[in-house]
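> Sequence and predicted model, in that order:
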Amino acid sequence: RNNRLRRLIGLGAPEAIIRNEKRMLQEAVDALIDNGRRGRVVTSGNNHALKSLAAMLAGKQGRFRQNLLGKRVDYSGRSVIVVGPELKLHQCGLPRHVALELFKPFVMHKLIENGYANSVKVARRQVERVRPEVWDLLSEVVKERPVLLNRAPTLHRLSIQAFEPVLIDGDAFQLHPLVCAAFNADFDGDQMAVHVPLSRAAVKEAREHMLSIYNTLQPSSGKLAAVPSLDMVLGCYYLTIIK
C-alpha cells in the first residue's frame, strides 16, 4: 500500500484516487495493529482472520502471559484434585511418584547421609531405579517440610495455602473438602499446582502462616472460609435423620 501510494503521488494521480489510497493504507495499518477494531476483519485467502500485533500480546496465549510470565518452575508439579475425606484440614494427599520427583534431591541427600550411597551419581541411580529404601526415606523427607498448593487464577491470599503431604497411591492430589471454598475449587476436573518450599525461612513461613488451619477466615470480609456445603451438608442430614 505504501509503495503504491508513493508511485501514485509520483505519477501525479488525481486527488480522489490519492485520498482513497491513503484510506486503504490507514485500514491496513489499523488491521496490523488491531484487526477488527474498526469493524471489518481482514482475512487471509482461506477466510481466517489475520493475527494482529495486539492479538499477539493479549490473552492467555499472548507474548506476555505465555512467554514472559509463564516460566517453568523447578520443584513443582500439577495434577487433578479429588476429595480426600479421611484427611485432616492441614493435610493433602500427594501421589508417591509425584512426591518422589518433587523431593528427589532431599531423598538423594538422605541416601548418602544414611550410607546407602557414596556419591550423588549413585544416589541418583538408586532413586531412578526406585530401590525399596527410597520409599522409606521419602516417607521421612515429606515430614520435614510442607508443600504449597495453588489453584489458578490466584486472585487472593487463600488461593495459595500450605499442607502437610500424605503419600497416597494414584495420580491425583487429594484435598480436604472444607478447604475448597477458599480455593474456589470443586471436584469436577479442577487442576492444582504443587510447589516445595526450599529454604528454611520459606519452610518456617509456610508452617507458621500458610497452613490451611491458619487460613479459615476470608481476608476481605472476615467471614468463615471453611464452610460445609453440598455433599457434606447432605451427609450430615442423612447421619442425623430420625428413622
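Here it is on my side, so go on. Numbering: from 1, shown residues only.
> okay, CA-based contacts and neighbour counts for the rest of this
Fine.
> Tell me where the chain has helices.
Per DSSP state H, the chain carries helices over the ranges 2-11, 15-34, 53-57, 96-102, 104-113, 120-128, 132-141, 180-183, 200-205, 231-240.
> Presented hereafter is structure B, for comparison with structure A:
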Amino acid sequence: MSNGDINYDRINDYGAVRISLASPHDIRSWSFGEVKKPETINYRTYRPEKDGLFCERIFGPEKDWECACGKYRGMKYKGMICDRCGVKVTHSRVRRKRMGHIELAAPVVHIWFFKAMPSRLGTLLDMKTTSLEKIIYFQDYVVIDPGDTPLKKHQLLTEEDYRKARENYGDAFEADMGAEAIKKMLENLNLVELAAELREKLDEENRKDKPSKQKQRDLVKRLKVVEALRDSGLGGPQNKPEWMVLECIPVIPPDLRPLVLLDSGNFATSDLNDLYRRIINRNNRLKKLVDLNAPEVIIRNEKRMLQQSVDALFDNNRCKRPVLGSSNRPLKSLTDMIKGKQGRFRENLLGKRVDYSARSVIVVGPDLKLHQCGLPKKIALELFQPFIIRRLKELGHADTIKSAKKMLERKEEQVWDILEEVIKNHPVLLNRAPTLHRMGIQAFEPVLIEGNAIR
C-alpha cells in the first residue's frame, strides 16, 4: 500500500498483530517528510509553519480538497501536488494518519530498553543498569574492543582512567561513551554464538554439585532475551539489537496531538508538542555545534541533553528529572497515552462506548417485584430509540426517520405512549460491576420511573 493512497476501509484485513522493534528504515518509510523546525503555527495567520510540527506538506491539508496556498480547490484536483506550496490535494482526515520523522544529529538509546525493569539492554550486554546510565549520559567511557591491552571488554573507565589508558596503550584499544558506544556494542553481538555460549555455561552450572541458583537465574534470563531476538526473524523481519538505539524519531500525526484556539484567544496544546519542540531545538543546536567544530565537552553535553529530551518524549515519568509544564506537573509522554485505564489500549481498543446502552447509579426499589427494575424515562428513551422510531412511522405520526427523531427530542405525548407499549415485550440486561460471576448480569422487565437512578 503506497503512502499516498491509504484505504480507510481495510481495518478488518488483519488476522494477527505482531509487535517488534522498528528499524531506522521502517521509521523513515512511515514518514511523509522530515520535521526540521520547532514551530507549530504562525500566530498571525493561524496557518501551520512550513517544515514545522503541523506542516501541511508533511501531514496533509487542514481544509478538505484544498492546498495550503489555495491554488487548487475542489475534488477535481484530487491527488495533485501543488507546485507552489507542495501540499497534496486530499481529505483533511489524513492529518490523523500521516507521520513525520526527526533525523537525529546523534543516536540516542530508547528509554524503554534500559530503564525498564528488568533492563533488556543490561540483560543483553550483561551489564548493570547503573553502568549503562553512566555510559549513556556521558559520565564514563566503556571499552568496546580491548585489543592486546590488559583492559577487559565492557569495562568502565572514568575520564582520568581513559586518559591514562590512551597514554599507555595509544590506539591499541577502542573505547567510547554515549549511545554510539552502546550501538557499537550491540552491533558486535553475534546472537547465535552468544545463545550457544550461554547454553554451554548453563549446562556447566547445572552439572556442578552445588550449582549457584542466582547464576542459573541470571543465565536463563539472559538466554531468554538472546533467543527471543535470535528467533524473531522466523515470523517476519529479524529484530536487530542495535535498533534499540534510535537514529531517527517518528513524529505522530498532528490531529493526535492537537493545538486548539480557545475563546480567550489563548492556545491549548497537547504536551507532546512541547516535548517534540525540545527535541528539535536541541537537535538543531547540536547540528550547528558539530558544523562549527565546537569543543568535545560542549558537544558531549548537548548530546546528553538530546538523550534526556528523547527520554522525556517516550516516558517522562521514568526520567530522573521529569519535564514539568506550566502548573509544575510532569508533561504527559507517549507512554502515558498508552498505559493505564485511560490509555489507548484499555480505553479505545479493548473497551468502546456502545450505542443504545446507559450507565447510572443504582438505588433500592422495595416496591418492585423480583424480576423488575426501575428504568428512568430518559434512559429508556435512549435504549429503545430504534423501536420508537419504527412505531412512530408505522402509526403515521412521522413520515421520515428525521421527523421521528425530532419528535423524540421534543418528547411529544405519542412518544411516551409508544415507549410504554415497547417496553412490555423487551427486557433489559443489567450489569452490576464488578462482574465476578455470571449472576452479575441479569435480564429484568423495565418499569418506567422518574429521576436519574436505576432501581
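Looks like it arrived, so ask away. Treat the numbers as computed from the prediction; the structure is a model and nothing was measured.
> Can you pull the TM-score for these?
The TM-score (TM-score structural alignment, normalised by the length of the first structure) is 0.57; 173 aligned residues with a C-alpha RMSD of 3.1 Å.
> just to revisit the earlier point, Pro165 of the first structure is nearest to which of the helices of the first structure?
Closest to Pro165 of the first structure of the helices of the first structure is helix 96-102 (C-alpha to C-alpha; 8.6 Å).
> Output the residue interval of the second structure matched by that closest one.
Counting by TM-score structural alignment, helix 96-102 of the first structure pairs with residues 377-383 of the second structure.
> Quick check: the matching stretch compared with the first structure, mean distance?
Mean deviation of stretch 377-383 of the second structure relative to the first structure after superposition (mean C-alpha distance after the TM-score superposition for the first structure): 2.3 Å.
> Return the set of buried residues in that stretch.
Lys377, Ile379, Ala380, Leu381, Leu383 (16 or more other C-alpha atoms under 10 Å).
> still on that earlier bit, out of the helices of the first structure, the one nearest His156 of the first structure is which?
Closest among those, using C-alpha to C-alpha: helix 180-183, at 9.0 Å.
> In the second structure, which residues correspond to the closest one?
Counting by TM-score structural alignment, helix 180-183 of the first structure pairs with no residue of the second structure.
> May I see the helices of the first structure organised as TSV, with distance to Thr43 of the first structure added?
Listed next are the helices of the first structure as TSV, based on distance: least, C-alpha to C-alpha, whole Å:
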stretch	distance to Thr43 of the first structure
helix 2-11	20
helix 15-34	10
helix 53-57	14
helix 96-102	46
helix 104-113	51
helix 120-128	52
helix 132-141	56
helix 180-183	41
helix 200-205	51
helix 231-240	50
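> Can you say which of those helices is nearest to Ala162 of the first structure?
helix 200-205 (9.5 Å).
> residues in the second structure matched by the closest one, start to end?
Taking TM-score structural alignment, helix 200-205 of the first structure hits no residues over in the second structure.
> which strand is the longest one in the second structure?
Counting by DSSP state E, the longest strand found in the second structure is strand 99-109.
> For Ala268 of the second structure, which three-state class applies?
strand (DSSP: H, G, I helix; E, B strand; the rest coil).
> What is the burial count for it?
11 (other C-alpha atoms under 10 Å).
> looking at it, it is touching Ser326, isn't it?
No: with contacts defined as C-alpha atoms under 8 Å, Ala268 of the second structure does not count as touching Ser326, sitting 11.8 Å away.
> Can you find the partner of Pro107 of the second structure in the first structure?
So, by TM-score structural alignment, Pro107 of the second structure is left unmatched.
> what does Arg304 of the second structure align to in the first structure?
Using TM-score structural alignment, Arg304 of the second structure lines up with Arg23 in the first structure.
> In contact with its match, which residues?
Residues in contact with Arg23 of the first structure (C-alpha atoms under 8 Å, 6 or more residues apart in numbering): none are found.
> ditto for Ile441 of the second structure
So Ile441 of the second structure contacts Leu429, Leu430, Asn431, Arg432, Thr435 (C-alpha under 8 Å, 6+ apart).
> Map the first one across to the first structure for me.
Structural alignment (TM-score structural alignment) places Leu429 of the second structure against Leu148 in the first structure.
> Which residue is the nearest non-sequential neighbour of that match?
Ala162 (4.3 Å; C-alpha to C-alpha, 6 or more residues apart in numbering).
> related to what we said a few turns ago, for Arg72 of the first structure, which of the helices of the first structure is the nearest?
Comparison of the helices of the first structure against Arg72 of the first structure by C-alpha to C-alpha identifies helix 96-102 as nearest, at 13.9 Å.
> Test my guess that Lys405 of the second structure contacts Ile389.
Yes: look at Lys405 of the second structure against Ile389 with C-alpha under 8 Å: they come within range, at 7.0 Å.
> re earlier: gap between the residue nearest to Leu148 of the first structure and Thr240 of the first structure?
33 Å (C-alpha to C-alpha, to the nearest Å).
> which of the two has more neighbours?
Counted by other C-alpha under 10 Å, Ala162 of the first structure and Thr240 do not tie: Ala162 has more neighbours, with 31 against 8.
> Quick one: map the more buried one onto the second structure.
By TM-score structural alignment, Ala162 of the first structure lines up with Ala443.
> close enough to count as contact, Ser98 of the first structure and Gly77?
Slight slip there: residue 98 of the first structure is Val, not Ser. Yes: because the distance of 7.2 Å satisfies C-alpha under 8 Å, Val98 of the first structure is recorded as touching Gly77.
> The aligned partner of Asp74 of the first structure in the second structure: neighbouring residues, count only.
Alignment note: Asp74 of the first structure maps to Asp355 in the second structure; criterion TM-score structural alignment. Counted with other C-alpha under 10 Å, residues neighbouring Asp355 of the second structure total 8.
> Check the one 10 residues further on too.
Applying the criterion other C-alpha under 10 Å, we find 12 residues in the vicinity of Gly365 of the second structure.
> Distance check, it against Arg28 of the second structure.
Distance from Gly365 of the second structure to Arg28 of the second structure, by C-alpha to C-alpha: 61 Å.
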